[in-house]
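Visitor: got a predicted structure here, sequence first:
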Amino acid sequence: MSTLTFLGAVGEVTGSRYLLEVDGDPRPHKLLLECGMHQGGREAEEANAVPFGRLAGELEAVVLSHGHLDHAGLLPKLVREGYRGPIHCAADTAELLEIMLVDAAFVMAKDVEWENRWRARAGKPTIEPLYDEDDVARTLSLCEPHGYGQPVQLSGGVTLVFRDAGHILGSAIVELAIPSGGQQRRLVFSGDLGNPGSVLMKPPEKVYDADLVLMESTYGDRDHRPLTETLEEFAQVLEQAHADGGNVLIPAFAVGRTQEILYHLSVLYHQGRLRQQMVFLDSPMAIRVTELYARKRKALDPEDLKVLNIAAHGDPGQYLPVLRLTRTVEESMAINRIRGGAIIIAGAGMCNGGRIVHHFRHNLERPGTRLVIVGFQAEGTLGREIVDGAERVRVLGEELAVKAHVHTLGGFSAHAGQRELIGWAGAFRGKPRFYLVHGEPEAQQALQVAFAESGIDAEIPTYRQRIEL
């Protein structure tokens, strides 16, 4: 009998990883679904550092739903430890990975360099990064991109099909037909389902047949505000910041959220409602991803592209003339001389590193500053501390008072809300078994109750739980 073991994103949003062991003689075929990085505090770092052990050499294939680091960020570590098989992903995900993983290796190297300087002064042994750019290059060489709806044969007689999840460029719902006990069992992994109300991406595809469904539950406890209301609040926040003479800080995930925020700023600009005359995209990775989105226009929602009128060209500056792309450290540092009137979009999205923390240092203690949170903030991150109302936070070794106005705009989420999750799950024929993953316990429990009220039975798995298909 084929089995599935839950190795990550259990009781938490990040660290996606599931082991499939498929019927085989003399031993089962091992496939890994996702290889995500844990994101958060010290516990997440420790979890990421745990070796894969023999698994790295035993795996025959890896299947990836999309390119966000919490789903793909440990792939180079797996390769560093000996994995040499194929990495199956959607075509656009393969291109995103090149940007995401190279950046992750670069940031990791810088963090380790800083840490080792401190360790040398303290007389402690030095450490190594989880992986480096050579590991990333080997990882990218193993990627096998596939189109949506295209059946792919994997080892052990497994058939893979990707469907559009509508979350970010290249995001996929994963369908796997798996031999088990003399029968074919159909496993469907939702991946991260997109928010149908958000812009640029197409709505998530519905899937109708499954025996077992792994279901994300990030926002299982709430619905998002209607986009029109969110946009109006966003416009008012920008107006208030302009009136107060302060800057607007937007910690944005480089893939998906950044491009959506630029879209809405562009619309406000052309409506004459954007008073700020300086919009900085201060993230080399987000800049490269934004340029990739522009090149991949055919994968985006054509109705949204009509609004931007970028169907004929792909230069972001043409639809938002006040946008400035700051690629170098020197350009980023120069922004901190601007005391007001600027919108600064910078990573990391959960404020646990990147250039946004440097802008915090110069803006967080100013009452005129507006901090706009547009994405999920995991436990243990600086962003979560601020959202939960911390009056003082530690940034780059310095304690800062949070005097900025903090606004959380959940309507910009790239994830489906509770209502959309129930609607997607309710499309399945029959009564597949549902397992809720990618959610904090409260969200999972709320979605489990809401599912039950809709006639859907769902279980909440535990770490290392093993189930038969």
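Guide: On my side now, so go ahead. Residues are numbered from 1 along each chain as shown.

Visitor: please make it C-alpha for all contacts and neighbour counts, starting now.
Guide: OK.

Visitor: I'd say residue 186 and residue 175 touch.
Guide: Yes: with contacts counted by CA atoms under 8 Å, residue 186 reaches residue 175, the gap being 7.1 Å.

Visitor: check contacts around the residue most central in space within the chain.
Guide: In the chain, the centroid-proximal residue (CA atoms, centre = their mean) is residue 68; its distance is 4.0 Å. Shown in contact with residue 68 (CA atoms under 8 Å, 6 or more residues apart in numbering): 100, 255.

Visitor: longest helix of the protein?
Guide: helix 91-122 (DSSP state H).

Visitor: show me what that one is packed up against.
Guide: Here helix 91-122 is seen to pack against helix 133-141, strand 143-146, helix 284-295 when contacts are counted using 3 or more CA pairs under 8 Å, 6 or more residues apart in numbering; DSSP states H and E.

Visitor: what about versus this one:
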Amino acid sequence: MRLEFLGAAHTVTGSCYLLETGDERYLIDCGMFQGPKRIRELNHEPFSFGPSDVAGVLLTHAHIDHCGLIPKLVHDGFKGMVYTTKATCDLVGIMLPDSAHIQKSDAEMLNRKGRRSGEEPVQALYTINDAMDALKHLSAVPYNAEIKLSDNLRVIFRDAGHILGSAILELYVTEGNKQTKLVFSGDLGQPDQPILKDPSVISGADFVVVESTYGDRIHQIYDKETTLLEVIDDTMDRGGNLIIPSFAVGRTQTLLYYFYHLWKSGRLDGDIPIVLDSPLAINATRIFLKNSMDFDDEALTLFSKSGKIPHFPQVHICETAEESRALNSSEGSAIILSASGMADAGRILHHLKHNLWRPESTVLFVGYQAAGSLGRRLVDGIKRVRILGEEVAVKAQIQMLDGFSAHADANQIMDWLSTIRAPRPAKIFIVHGEGQAQEALKGRIQKELGTEVYIPFRGDMVRITGRASSIIPSHIPAVSIEMEMEEILRDFDADYRQIRRKVLQLVVRQPKTMEPVIKAMMKARNYLKKLFAPFNI
């Protein structure tokens, strides 16, 4: 058999792997690339295989970086079924149409700009009709049941504990008289998190493909409810809004869960409005409540009696764009949860535009921010950003709370891998992470587990026979760090020009008092030295 790595290879997004066994081809995930422009452009490249030759897709979960290119796959000729859990089917049913609307909106905006400069029209990646056609290919499968896809391929979906419906895939491939077990982690969740069950323990595997989003980091262990309450109280005392860019699926529901506990215990002021301003998150929350069979015991106790969110008086839902716009002209302070989680699209952009310049407001990130995303730039301390065509000064408090992530950290990934013992993997492939995280995780696996590790590039292929494997290197140009650095340097250049202009204005006003300017420049030089210190430059 052959396994080809077509996405999430030396990047965090675009999850996609092509498995060839005998005359059959199956995709594991078919996700969209997200982040810097150069990486997003990969979505428009033709598939490196014939979509009509693919017998089926095995989908780990409903996040767009795992399912977002399925409409394109269907449009280009895919005829098979997309096998996934029931909850994932339900979530994909809202995620893909929403993604199609974003593709259409983005294309229309680019074409308005392009017409003025004489550029060729841009086509949307796919249409709403493509998304609706893709939904016809979904086939729901239960957790822990063996599904026979062909005479030589069986699959079991195990709970990954990442978001509702997320799955670890156990694939059993029979070739001749040899059977090989492949395990795809999908995105692993953290143990002991609200609502969801812990990631399933896998008894053994010949080969494992594992994510590494937090492969170099350990989530802080702290009282999340108390810390969240402190951020709320501090922002409300300053008279600002608390803006939370929140992933519509998973993170929003977890935050609502924490808010409910804080209010129920009398710690959260019942007069503070909590506004859910994301049609996708609203629909996703309703789907969560329809799939309570996948909840952990604590969440079942809380939700199952009525199948509805418990009575929670200060939660307000913005269904329409008009209601969303009205939030930015209303008086008083509020907590506003809005998508997207990396602040790259959606209604959150309007809330950031109206609040980033306000020192009294807070922008709180509670999840992973990919390199090149607006969220990542804000967390990294950028002072001016361009949002919806307007330059905005960043004066609001920017905070990041670790530990709310739906991804397992390095220790939790290692704990999960260490339970795979009968047999132990012959090789582990590390995907879905940035370079530093992948290298750190590779080092730990080799040292602590003694297992051979490979970090594939996009287009790399591995030939597998039983427990033996050989790597066929890719001829596809890698998505290099230079692409991400271009995005960073553009932001740096914009900041530099702003600083230079302000320094010149100071010098013009006070030409004889250069000493404070020189001191400030020396301080800036020290900042740069600290930036490059880890590289011994």
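Guide: Structure's in. What do you need? The shown structure was predicted, so the numbers you read here are calculated from the model rather than taken from an experiment.

Visitor: TM between them?
Guide: Overlay of the two chains. TM-score (TM-score structural alignment, normalised by the length of the first structure): 0.95; 460 aligned residues with a CA RMSD of 1.4 Å.

Visitor: just to revisit the earlier point, quick one: map the residue nearest to the centre of the first structure onto the second structure.
Guide: Aligned counterpart of residue 68 of the first structure in the second structure: residue 63 (TM-score structural alignment).

Visitor: how close does its match sit to residue 196 of the second structure?
Guide: Remark: distance between residue 63 of the second structure and residue 196 of the second structure (CA to CA, to the nearest Å) = 16 Å.

Visitor: check residue 442 of the second structure too.
Guide: From residue 442 of the second structure to residue 196 of the second structure the distance is 28 Å (CA to CA).

Visitor: need the contact list for residue 454 of the first structure.
Guide: Contact analysis of residue 454 of the first structure by CA under 8 Å, 6+ apart lists 422, 426.

Visitor: for the stretch 301-450 of the second structure, just list every one of the strands.
Guide: Secondary structure of the stretch 301-450 of the second structure (DSSP state E, counting those that start in this stretch): strands at 315-317, 335-338, 362-365, 384-387, 390-393, 397-400, 427-431.

Visitor: may I see those organised as TSV, with distance to residue 460 of the second structure and mean neighbour count added?
Guide: Output for the strands of the stretch 301-450 of the second structure, formatted as TSV (distance: least, CA to CA, whole Å; neighbours: other CA atoms under 10 Å):
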stretch	distance to residue 460 of the second structure	mean neighbour count
strand 315-317	46	15
strand 335-338	37	25
strand 362-365	34	25
strand 384-387	37	16
strand 390-393	41	14
strand 397-400	35	17
strand 427-431	11	23
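
Visitor: for those strands, give me CSV that also has distance to residue 265 of the second structure.
Guide: CSV is the format used below for the strands of the stretch 301-450 of the second structure (distance: least, CA to CA, whole Å):
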stretch, distance to residue 265 of the second structure
strand 315-317, 16
strand 335-338, 18
strand 362-365, 23
strand 384-387, 38
strand 390-393, 38
strand 397-400, 25
strand 427-431, 41
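
Visitor: which one of those strands lies closest to residue 411 of the second structure?
Guide: Ranking the strands of the stretch 301-450 of the second structure by proximity to residue 411 of the second structure (CA to CA) places strand 427-431 first, at 15.0 Å.

Visitor: that closest one packs against which elements?
Guide: Packed against strand 427-431 of the second structure by the contact rule (3+ CA pairs under 8 Å, 6+ apart) you find strand 207-211, helix 435-448, strand 452-454.

Visitor: what residues does the helix or strand following the first one touch?
Guide: Heading C-terminal from strand 207-211 of the second structure, the first helix or strand you meet, by DSSP states H and E, is helix 224-238. When contacts are taken as CA under 8 Å, 6+ apart, the neighbours of helix 224-238 of the second structure outside the stretch itself are 241-242, 258-259, 262, 267-268, 333-335, 360-362, 403-404.

Visitor: superposed on the second structure, what's the mean shift for the longest strand anywhere in the first structure?
Guide: When the first structure is scanned for its longest strand (criterion: DSSP state E), the result is strand 172-180. Following superposition, strand 172-180 of the first structure is found to deviate from the second structure by 1.1 Å on average (mean CA distance after the TM-score superposition for the first structure).

Visitor: okay, the angle between that strand and helix 91-122?
Guide: 100 degrees (axes from the mean of the first three to the mean of the last three CA atoms, to 10 degrees).

Visitor: what range in the second structure matches the next helix or strand after strand 172-180 of the first structure?
Guide: Tracing the chain past strand 172-180 of the first structure, the next element assigned as helix or strand by DSSP H and E is strand 183-189. Strand 183-189 of the first structure corresponds to residues 178-184 in the second structure, going by TM-score structural alignment.

Visitor: hmm, back to that, mean deviation, the longest helix of the first structure versus the second structure?
Guide: By mean CA distance after the TM-score superposition for the first structure, the fitted helix 91-122 of the first structure averages 1.2 Å away from its aligned residues in the second structure.

Visitor: what does that helix correspond to over in the second structure?
Guide: Mapped onto the second structure using TM-score structural alignment, helix 91-122 of the first structure covers residues 86-117.

Visitor: how about residue 374 of the first structure, nearest residue that isn't a chain neighbour?
Guide: Once flanking residues are discounted, residue 374 of the first structure sits nearest to residue 409: 5.2 Å by CA to CA, 6 or more residues apart in numbering.

Visitor: which residue sits closest to the alignment partner in the second structure of residue 219 of the first structure, ignoring its sequence neighbours?
Guide: The pairwise alignment with the second structure assigns residue 219 of the first structure to residue 214, based on TM-score structural alignment. Nearest residue to residue 214 of the second structure, sequence neighbours excluded (CA to CA, 6+ apart): residue 409, at 4.9 Å.

Visitor: what does that neighbour align to in the first structure?
Guide: Checking TM-score structural alignment: residue 409 of the second structure goes with residue 417.

Visitor: count the neighbours of its match for me.
Guide: Counted with other CA atoms under 10 Å, the neighbours of residue 417 of the first structure add up to 25.

Visitor: residue contacts, it?
Guide: Here residue 417 of the first structure is in contact with 195, 219-224 (criterion: CA under 8 Å, 6+ apart).

Visitor: then residue 183 of the first structure?
Guide: Contacts for residue 183 of the first structure (CA under 8 Å, 6+ apart) come out as none.

Visitor: for residue 401 of the first structure, same thing?
Guide: Going by CA under 8 Å, 6+ apart, the list of residues near residue 401 of the first structure reads 364-365, 391-393.

Visitor: and if you look at residue 420 of the first structure?
Guide: Contacts of residue 420 of the first structure by CA under 8 Å, 6+ apart are 195-196.

Visitor: could you rerun that using 10 Å?
Guide: Residues in contact with residue 420 of the first structure (CA atoms under 10 Å, 6 or more residues apart in numbering) are 193-197, 204, 219-220, 223-224, 426.
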